[in-house]
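**Q** Sharing a model that was predicted from the sequence below.
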Amino acid sequence: MIFNDTSIQGVYVIDLEQLQDDRGFFARTFCKQEFEERGLQPVVAQCSLSFNYKKGTLRGIHFQIPPVTEAKLVRCTQGAIYDVIVDLRAGSPTYLSYLATELTAENRKLLYVPEMFAHGFQTLTDNTEVAYQITEFYTPGYARGLRYNDPKLAIDWPLPVTTISNKDTNWPLLSDQPVSLGTSL
């Protein structure tokens, strides 16, 4: 695995180190030891799969608050996504900054999303599938979200939104949040 630093500390775009021969290739998509060496959360509590019918579908931007914050390892296994994360770490120099990267079945990149980052994506093709490894169990009472079109975030989504859940369109704007997201809501 090749861990590429990003503009936000603790966030990595990971390339697969492919061992190729006449059959094709073999590559690791997770290694507990390599994660621990970088101080990353190596525990996997659950794995999830998202399948999306239409290009332009938007999912997110989701996170969980303490005591059940979660780190994620995200990979697009079919199609392509514009993957976005938002830094919610109180005191971080990049607080409320976002990082976007394209994950595709062809580039096979993974995105490591640390705890206290909100995560969402938009599909760039029809019939897109996304796989997640998550360090904490989904806990509905601690689940929160950010509005995908919040003017304070000013995320530049590549396509018009074709499909989005009611829940994701109705998250409160950051200007309406009662306290810092980096603490607890």
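**A** Arrived safely, thanks for sending. Residues are numbered from 1 along each chain as shown.
**Q** contacts, neighbours, all on C-alpha from now
**A** Fine.
**Q** Identify the residue nearest residue 117 in space, chain neighbours excluded?
**A** Leaving out its chain neighbours, the residue that sits closest to residue 117 by CA to CA, 6 or more residues apart in numbering is residue 87, at 4.8 Å.
**Q** and the gap between that neighbour and residue 35?
**A** 20 Å (CA to CA, to the nearest Å).
**Q** And the two? Which one has more around it.
**A** Taking neighbours as other CA atoms under 10 Å, residue 87 and residue 35 compare with residue 87 leading, 25 against 16.
**Q** what's the spacing between that one and residue 110?
**A** 18 Å.
**Q** Packing partners of the helix or strand where residue 14 lies?
**A** Using DSSP states H and E, residue 14 maps to strand 12-15. Other helices and strands packing on strand 12-15, by 3 or more CA pairs under 8 Å, 6 or more residues apart in numbering; DSSP states H and E, are strand 2-5, strand 110-113.
**Q** this is the comparison structure:
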Amino acid sequence: MKNFLKSTVLSLAVLCLCACDDDKSYEDPGLEVTPHNIAGTWQLAEWNGAPLAEGSFVYIEFTRKDKLFTMYQNLDSFGTRKLTGRYDITTDVELGAIIMGQYDYGTGDWEHRYIVSDLDADTMTWTAQDDPSDISIYERCASIPDEITGATGEEPDTEPDGE
């Protein structure tokens, strides 16, 4: 009987040790790519494996409710260029989330449709669907700087003159 009890206790101990498997690595799947999760302001931090040249910038602000975007960039002009429009997110079974956009004023669609990956609270990666070497990494930021948007940051004068 003692041998039976020892064998049972030993079997239970081995079973418990085998059940604890900490060797598995769990990948964080990140956030689902939805208008809610990408809403806010993002700055292009890296393009095709390199940071942007000094003085160059791309800021894009996504509005969740109406799926609108506002972009400020100077990559293809001497000054700041403001572009607005609508965006949409679709899901491809093989590729995952794809973001595409259309500029306002009949100026057309974005040059590429982008596969969005590695979305978390602070970063996301876009890969052009038709050009896998075109990779953009965006970082979330608080807002677009006033010197870029042209805002003065001053409160309007609401006091009547002379008082």
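**A** Here it is on my side, so go on. Given the structure is predicted, the values throughout are model-derived calculations rather than measurements.
**Q** TM-score for these two?
**A** Remark: TM-score between the superposed chains equals 0.25 [TM-score structural alignment, normalised by the length of structure 2]; 79 aligned residues with a CA RMSD of 5.7 Å.
**Q** Tabulate the helices and strands packed on strand 12-15 of structure 1 (JSON lines), appending distance to residue 80 of structure 1.
**A** Output for those, formatted as JSON lines (distance: least, CA to CA, whole Å):
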{"stretch": "strand 2-5", "distance to residue 80 of structure 1": "20"}
{"stretch": "strand 110-113", "distance to residue 80 of structure 1": "12"}
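**Q** Out of these, which one sits most buried?
**A** Neighbour counts (mean count of other CA atoms under 10 Å) averaged over each of those peak at strand 110-113, with a mean of 25.
**Q** Remind me what the helix or strand just after that strand packs against, helices and strands.
**A** Under the assignment DSSP H and E, the closest C-terminal helix or strand after strand 110-113 of structure 1 is strand 117-123. Other elements packing on strand 117-123 of structure 1 under the criterion 3+ CA pairs under 8 Å, 6+ apart are strand 58-64, strand 80-87.
**Q** what's the angle between strand 117-123 of structure 1 and strand 58-64?
**A** Angular relation of strand 117-123 of structure 1 and strand 58-64 on a 0 to 180 degree scale: 170 degrees, by axes from the mean of the first three to the mean of the last three CA atoms, to 10 degrees.
**Q** could you check the angle strand 80-87 makes with strand 117-123 of structure 1?
**A** 160 degrees.
**Q** what's the angle between the very next helix or strand once past strand 117-123 of structure 1 and strand 117-123?
**A** For strand 117-123 of structure 1, the succeeding helix or strand toward the C-terminus, using DSSP H and E, is strand 128-134. Relative orientation of strand 128-134 of structure 1 versus strand 117-123 (the same axes, to 10 degrees): 160 degrees.
**Q** Show me which residues of strand 128-134 of structure 1 are buried.
**A** Across strand 128-134 of structure 1, burial judged by 16 or more other CA atoms under 10 Å covers 128-134.
**Q** Next, work out how far apart the nearest residue to residue 51 of structure 1 once chain neighbours are set aside and residue 25 of structure 1 are.
**A** Distances taken as CA to CA, 6+ apart put residue 129 closest to residue 51 of structure 1, at 4.4 Å, once the chain neighbours are dropped. Residue 129 of structure 1 sits at a distance of 21 Å from residue 25 of structure 1 (criterion: CA to CA).
**Q** same deal with residue 46 of structure 1?
**A** Taken as CA to CA, the span from residue 46 of structure 1 to residue 25 of structure 1 is 26 Å.
**Q** Among these two, which residue is more densely surrounded?
**A** The neighbour count for residue 46 of structure 1 versus residue 25, taken as other CA under 10 Å, is higher for residue 46 (13 against 10).
**Q** by contact count, what packs against the one helix or strand residue 147 of structure 2 maps to?
**A** In this structure, residue 147 of structure 2 sits in helix 146-149 according to DSSP H and E. Contact partners of helix 146-149 of structure 2 among helices and strands, from 3+ CA pairs under 8 Å, 6+ apart: none.
**Q** May I see the buried residues of it?
**A** Buried positions in helix 146-149 of structure 2, judged by neighbour count with 16+ other CA under 10 Å: residue 148.
**Q** top helix in structure 1 by residue count?
**A** As assigned by DSSP state H, the longest helix anywhere in structure 1 is helix 32-37.
**Q** so what's residue 120 of structure 1 up against?
**A** Residue 120 of structure 1 makes contact with 58-62, 83-85, according to CA atoms under 8 Å, 6 or more residues apart in numbering.
**Q** Kindly recompute the last result at 6 Å.
**A** Listed by CA atoms under 6 Å, 6 or more residues apart in numbering, the contact partners of residue 120 of structure 1 are 59-61, 84.
**Q** Tell me the one among the residues you listed nearest to residue 13 of structure 1.
**A** Using CA to CA, residue 84 is the member of the contacts of residue 120 of structure 1 that lies nearest residue 13 of structure 1, at 12.0 Å.
**Q** now the closest one, nearest residue through space, not along the chain?
**A** residue 100 (4.4 Å).
**Q** Fine by me, thanks again.
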